[in-house]
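> below is the structure, and that's it, no one-letter string:
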């Protein structure tokens, strides 16, 4: 008679180590030397209709209004402009514009890092509210407390600059 000895169960596969997290993007204020990079990053979004076309000269003139997320080599991977409007009857307000993230970096925290930095900057500048306009649903903005708003609450010069044919959704958030 032969007796079989049960074999021990195979050891379970060890858990895989967590995927390495990408480092948080470095966000800084843009300078005049970033104007060409801002224009280049924005072009695909202009072609798709997600952003309004702006002349390269505007990026040069307003470069310091922009925050940029840069890769370790210095290439711009995302940007957002923050334009401050002087105090009106509701106090000073800011407008976020030209918000875009390079396609290969979308969904990797670049937009969130830009938006958090813009909110912190708005707070340090004692802005009462921040506004933006989007032709999309504004999901990222909504995650950061923005909600639909009427144009009459926003800075008048900015509202007058909006193209009504784009049918943009205005979002706002108190700071």
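Yes, it's here. None of these values were measured; they are calculated from a predicted model. Numbers count the residues shown, from 1 in each chain.

> only C-alpha atoms for contact and neighbour calcs from this point on.
Fine.

> all the strands of this protein, residue numbers only.
Here the chain has its strands, by DSSP state E, at 26-29, 66-70, 76-88, 91-101, 129-134, 147-148, 169-174.

> mind listing what's buried along the first one?
Right, strand 26-29. For strand 26-29, the buried set under the neighbour-count rule, 16 or more other Cα atoms under 10 Å, comprises 26, 27, 29.

> residues touching the first one, list them.
By that I understand residue 26. By Cα atoms under 8 Å, 6 or more residues apart in numbering, residue 26 lies in contact with 69, 70, 71.

> most tightly packed of the strands of the chain?
Of all the strands of the chain, strand 66-70 has the most neighbours on average by mean count of other Cα atoms under 10 Å, namely a mean of 25.

> how big is the angle separating that strand from strand 91-101?
Inter-element angle recorded for strand 66-70 and strand 91-101: 30 degrees (by axes from the mean of the first three to the mean of the last three Cα atoms, to 10 degrees).

> here comes the other one, which I'd like you to weigh against the first:
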């Protein structure tokens, strides 16, 4: 008689979630953009924006769309005249960057940030700026560095609420 040590049955390995399609938002995405942003507004990480504002500025937004058609994340990119100290060219401001709680850690934020960087390069922007009330880890991993409001686009810097104590980050392109 031959005895063998039982082997565990082969198990299927968890497959990574398929990549999310990143696309430009459309006006009809405005309610979903507002809903996606709502938890971040409640936490104080984002400013509240009405649905109408999302609709009016839909072209600013890139969205990550999950396979089921829901929005997994979004990020806005608006072009501004750069600060005179930066040569006065054009700079981009990254804003309203958020990823649905259940999608965080799955690469959605990185995909959105790579898409923003590609868009900024295609538009020949000289730099990108953002303000964050968090640590900004993803931005820092992608080459952003702390800066001051003096170097940011003046119209955007003037709109920052000092009570939020946001950290300003920039990346030269």
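Yes, it's here. If you're wondering where the values come from, they're calculated on a predicted model, not measured in any experiment.

> what's the TM-score here?
Superposed pair, TM-score by TM-score structural alignment, normalised by the length of the second structure: 0.91. Supporting alignment: 170 aligned residues with a Cα RMSD of 1.8 Å.

> residue 38 of the first structure -> the second structure?
Using TM-score structural alignment, the equivalent of residue 38 of the first structure in the second structure is residue 33.

> burial of residue 52 of the second structure, as a residue count?
Each residue near residue 52 of the second structure was counted by other Cα atoms under 10 Å, and the total is 13.

> residue 28 is in contact with that one, correct?
No - judged on Cα atoms under 8 Å, residue 52 of the second structure makes no contact with residue 28 at a distance of 10.5 Å.

> sketch out the helices for the second structure, chain order is fine.
30-43, 51-56, 108-122, 137-141, 154-159 (DSSP state H).

> okay if I get those as TSV plus distance to residue 90 of the second structure?
Supplementary listing: the helices of the second structure in TSV, determined by distance: least, Cα to Cα, whole Å:
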stretch	distance to residue 90 of the second structure
helix 30-43	26
helix 51-56	22
helix 108-122	10
helix 137-141	20
helix 154-159	12
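
> looking at those, which is nearest to residue 168 of the second structure?
Taking Cα to Cα, helix 154-159 is the member of those nearest to residue 168 of the second structure, at 9.3 Å.

> so that closest one corresponds to what in the first structure?
Mapping helix 154-159 of the second structure onto the first structure (TM-score structural alignment) gives residues 156-161.

> swap in stretch 103-121 of the second structure?
Under the criterion TM-score structural alignment, stretch 103-121 of the second structure matches residues 105-123.

> how far off centre is that stretch?
Computed by Cα atoms, centre = their mean, to the nearest Å, the chain-centroid distance of stretch 105-123 of the first structure equals 5 Å.

> and it, what's buried?
Residues of stretch 105-123 of the first structure classed as buried by neighbour count (16+ other Cα under 10 Å): 110, 111, 112, 113, 114, 115, 117, 118, 119, 122.

> returning to that earlier point: contact partners for the match of residue 38 of the first structure?
Contacts of residue 33 of the second structure (Cα under 8 Å, 6+ apart): 51, 54, 71, 74.

> of these, which stay in contact in the first structure?
Contacts from those that recur in the first structure, judged by both residues aligned by TM-score structural alignment, their matches' Cα atoms under 8 Å, are 54, 71, 74.
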